[in-house]
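**Q** Structure here, sequence nowhere to be found:
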């Protein structure tokens, strides 16, 4: 595996880990539910995306182009994270409206 590919994998893993750390920190430190919902959703998508991209790059150089199947879970993350955040936000808004009435 070329050294530049190792560098790409390392950078993707560091960026993904940093994104996950920022998302976890935002989940703990932000004051309001909607803000706490936003931070880990965006960060989890970026963190998982970078980690899976690093996995795909690493195994591309070891196994060849067939290793791009590691990008398939990335599609599921990109679909399920925003949808679940949207559903949680709608439930929170409905609950807030019910409390106001």
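**A** Alright, I've got the coordinates. Note that this is a predicted model, so its numbers are computed, not measured.

**Q** hey, let's count contacts and neighbours off CA atoms from now on
**A** Will do.

**Q** What segments of this protein are strands?
**A** Applying DSSP state E to the chain gives no strands.

**Q** Centroid-nearest residue for this protein?
**A** By Cα atoms, centre = their mean, the chain has its centre lying nearest to residue 45, at 1.9 Å.

**Q** ok, second structure coming up, stack it against the first:
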């Protein structure tokens, strides 16, 4: 097993570049969250920043551990796939909830939407024998 002190300089530079690029993209997503004005704009910036920032950091991690352990390390791809799949889904669900909230407010609905009343099926009365 190779120690970090034995990591080739070219690999350390590439790993550092990937980490800096990934951290910068993630930071830009966070800045967009703070700077943008509407809720819908605030959803968009962090989603792109976190999704795109994850990829270079995962590549740096894979490269570093593959070199130090002297074998191919790819289990970080599962972490990346999880983040790349769940982040847009979270954006979609938050956006839909906000859109419904805004539509209900515009239509004058209460904050709590009561469940729909379903009509009850007609009941048959027992026949009376006379």
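**A** Good, I have the coordinates. Keep in mind it's a predicted model, so treat the numbers as computed, not measured.

**Q** aligned partner of the residue nearest to the centre of the first structure in the second structure?
**A** With TM-score structural alignment as the criterion, residue 45 of the first structure lines up with residue 51 in the second structure.

**Q** hmm, back to that, list the contacts for the residue nearest to the centre of the first structure?
**A** Residues near residue 45 of the first structure by Cα atoms under 8 Å, 6 or more residues apart in numbering: 77-78, 81.

**Q** ok, those in the second structure: which stay?
**A** Counting by both residues aligned by TM-score structural alignment, their matches' Cα atoms under 8 Å, the second structure reproduces these contacts from the contacts of residue 45 of the first structure: 77-78, 81.

**Q** Selecting buried members of these in ChimeraX, what would you type?
**A** In ChimeraX syntax, the buried subset of those is picked out as below (16 or more other Cα atoms under 10 Å):
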select :77,78
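
**Q** Just put the kept ones among the contacts of residue 45 of the first structure in JSON lines and tack on distance to residue 25 of the first structure.
**A** What follows is these, written out as JSON lines (distance: Cα to Cα, whole Å):
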{"residue": "77", "distance to residue 25 of the first structure": "20"}
{"residue": "78", "distance to residue 25 of the first structure": "21"}
{"residue": "81", "distance to residue 25 of the first structure": "18"}
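
**Q** from the kept ones among the contacts of residue 45 of the first structure, which is closest to residue 55 of the first structure?
**A** Within those, the smallest distance to residue 55 of the first structure is 14.9 Å, found for residue 77 (Cα to Cα).
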